[in-house]
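Undergrad: This is the structure alone, sequence omitted:
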């Protein structure tokens, strides 16, 4: 008679106490797992919402859609939630679900090696631990990218990256320069227009701006949300929003689709109708197609850049001097404050952590060409190591919480294979990984991201690194693993 596999009491290590790490901890505890530890390099939770505190910060996903499905929030003040409210939301979830006792703060994992059937972890402080399963919830955008501008260290005023905002620096009435015009730069300009005495936006390449009405919820609406959870669900699962998500992903994957044509018409109309000065309008007009770069949603950037005290600078930066920024046309722009809204190193993921898999397989070497993971979750020869929002995932203008929850549904089914005793180690096969990558790269080259622009979506070889198929395709893929695509060692 065949023996019935014995269920295992697994020990889990979660790396990162941001949105995805909190989700993983809650789901593991709900499943009855008691040996769960979260390692967080900072002194509090929150991930990107802890790191970013710049003026004007908000999410570009509707607030009620940017919540865990199991933890609705009736108290959002606006359609697009301000950053401090999002940080407070995650802190509240951690408190309500009693997750904080699981977290070891100020413990940055520097090494993670699979040895003798278990993961050995080491921190920068010399702490050592062992886990059966590692959940890498380190996030995508958490290593600030600093521009290589000559003389930056010579600036006599205050200079800092937008993710390291110095709140001790006064802004009102000062001469403020902002370098970078992605979502962060746009939000900062919108927040500081009319506050700064002189506000300069240094633009390398213009952005298409999608208009959005970031309306405030009234006290009556918020009271109604508190009294009737069904109203929150109706707002969260708003059919118009879900339709927009599907249309947007359909637009991304087919550069010749009617959906992308409709998006282009909206953003072009927004530019034409919002910017009165024809010279400024042309400076703000991109030469690439809409959504080739991450599409920016803003209710008021065009108004902010037209403020009498605002100035768009497009001549290119030659260098920084003690008094300010000198552009390539020879003009010196005097500044008191210089903000570097220059984004993040989007290819880092779990790095610079050393991650060694079966037989000493080094993740740095595995990712030498490009970071990749099967369905953004698993890597060959790295058993019982799972990523949330890992490389090749659908990072776009919709909720990463929704993505992470769907990924967790998939990961939980792989965990069940280990916990139930059907195997001791599980990771995607090399053949399945190669097939996935070939299909993904071929599809990625047909997306709007590959239509002719530079962006952080592109890897070192110019291939879009994001999910190249539809939202519905992703949702379906996350429903159930094909176990034949996985190596299962120690099967009974």
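TA: Nice, I can see it. Remember, predicted model here, so these are calculated numbers, not experimental data.
Undergrad: Every contact and neighbour count from this point should use C-alpha atoms.
TA: Fine.
Undergrad: Tell me where the stretch 201-350 of the chain has strands.
TA: Listed in chain order, the strands found in the stretch 201-350 of the chain under DSSP state E, counting those that start in this stretch are 209-210, 296-297, 310-313, 317-321, 324-327, 332-334, 337-340.
Undergrad: what packs against the fourth one?
TA: Contact here means 3 or more C-alpha pairs under 8 Å, 6 or more residues apart in numbering; DSSP states H and E; on that basis strand 317-321 packs against strand 324-327.
Undergrad: ok, residue 194 touching residue 307?
TA: Yes. In terms of C-alpha atoms under 8 Å, residue 194 counts as a neighbour of residue 307; the distance is 7.0 Å.
Undergrad: Structure two is appended below for comparative analysis:
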């Protein structure tokens, strides 16, 4: 069995960032296991029409590797993927990546991790790091009759580019962050589009614009200019986080903006009423778009709010008994956020199964990174570290800095295992602080598990997380 110092699972932003920082620290004994045939994670998988980042591109890059070539304020998926490939090439990470390597099991044995891949091969490592992220396992809803549909069906994250939707009747199920991006371009091509909405999202204007060649040239010549813009964008988003981290009433201005946006773009009162959310803004993910509402006013688009009863061989039947014929069904139903680690079997000290621990105690980790009973195991984009107001790249860099410190202790011969009491203190404080936030205001969202517990969101400013992860506190760990 192959031996290595560190096994990193996933080659998206998180896995690449850790690989780069390890190399910058002089560590080269690591391998990145990627189940796909290319790097990029979310930005490799999501290629649907209109796919772009909903965080300003100035902030959607590593702080140590600014990208002066963004063409827009909100970068399209292909530019983000190109940026990640550029980073892998510049920092010589590609040779550390093993493609087609899906991890199915990992177990702690004899002071190290034994990792088993889907093809039966395996690796032994001193430390294991999960960088699989939250948005990579498509959620396919349990729709009665879906298997009987005779047309084409795909999830937005598995877009079939070989199939032309021009002139077709298309049924789109879901109105989340992906759907509001692909619905406008699909509506332009389709003969008819039925959009099945369960809950209306809050949508605010998208402050997008092209970044011209002169501005890009300036960024390339004077990186400080781009850093200034990045800093301004960061603090603007951090200020908006007050409505999430301090009190929901501070989101009132954003709510007014969203309502004005809807009223301005949708003149039909009946359609506008269907698109008006009935829950506190921020409880679910706030979406940004300039062309979503106009797409729904097209004569070839119908918004359907009656619940889906079943899928028929020729379309979608709703609870009012109406059949909506379709040639293609597109699922814009999001991702299985909690499945980022539970899709593989991970057993820690004394054979304890991570799935059993999380089912019993809830999904949790100290700082979202380490877990009691699982030595030398580190999570990136782990529990309660996802943001609703800013860039996850910032959080990833904070986590990577922390993990690099922990891995230095591993290389020094120590076993890094968080104390149960340290993990409990962190989890208790996070859940307490989530209690009065907008995320707990009564709506059903992908932030919450089946018990209504929020194991996804970081309930504070990003600066607070940066401070807490800036230095590893030895007292939090068993070896001191």
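TA: On my side now, so go ahead. In this text the structure is predicted, and so the values were computed from the model without any measurement.
Undergrad: Send over the TM-score of the superposed chains.
TA: Structural agreement between the overlaid chains, expressed as a TM-score with TM-score structural alignment, normalised by the length of structure 2, amounts to 0.96; 476 aligned residues with a C-alpha RMSD of 1.6 Å.
Undergrad: so who does residue 413 of structure 1 touch?
TA: 480, 481 (C-alpha atoms under 8 Å, 6 or more residues apart in numbering).
Undergrad: Remind me which helix or strand it belongs to.
TA: When elements are defined using DSSP states H and E, residue 413 of structure 1 is found to belong to helix 400-419.
Undergrad: In structure 2, what stretch matches that helix?
TA: Mapped onto structure 2 using TM-score structural alignment, helix 400-419 of structure 1 spans residues 392-411.
Undergrad: once aligned to structure 1, how far is that stretch on average?
TA: Taken over the aligned residues, the distance from stretch 392-411 of structure 2 to structure 1 averages 1.6 Å (mean C-alpha distance after the TM-score superposition for structure 1).
Undergrad: Pull out the buried positions in that stretch.
TA: With burial defined by 16 or more other C-alpha atoms under 10 Å, the residues of stretch 392-411 of structure 2 counted as buried are 392-404, 406-407, 409-410.
Undergrad: neighbours around the one in structure 1 that sits across from residue 460 of structure 2 in the alignment, how many?
TA: Alignment of residue 460 of structure 2 against structure 1 is given by TM-score structural alignment, with residue 469 as its counterpart. Burial of residue 469 of structure 1, expressed as a neighbour count using other C-alpha atoms under 10 Å, amounts to 18.
Undergrad: go on, residue 442 of structure 1?
TA: By the measure other C-alpha under 10 Å, the count of residues near residue 442 of structure 1 is 12.
Undergrad: How about the secondary structure of it?
TA: helix (DSSP: H, G, I helix; E, B strand; the rest coil).
Undergrad: quick one: contacts for it?
TA: Counted by C-alpha under 8 Å, 6+ apart, residue 442 of structure 1 has zero contacts.
Undergrad: which residue sits closest to the residue nearest the centre of structure 2 in space, ignoring its chain neighbours?
TA: The residue lying closest to the centre of structure 2 (C-alpha atoms, centre = their mean) is residue 135, at 4.1 Å. Once flanking residues are discounted, residue 135 of structure 2 sits nearest to residue 335: 5.6 Å by C-alpha to C-alpha, 6 or more residues apart in numbering.
Undergrad: For residue 310 of structure 2, see how far away that neighbour is.
TA: Counting by C-alpha to C-alpha, to the nearest Å, the gap from residue 335 of structure 2 to residue 310 of structure 2 is 21 Å.
Undergrad: same check, this time on residue 463 of structure 2
TA: Between residue 463 of structure 2 and residue 310 of structure 2 the computed distance is 46 Å (C-alpha to C-alpha).
Undergrad: more neighbours, those two?
TA: Using other C-alpha under 10 Å as the criterion, residue 463 of structure 2 and residue 310 rank with residue 310 on top: 17 against 12.
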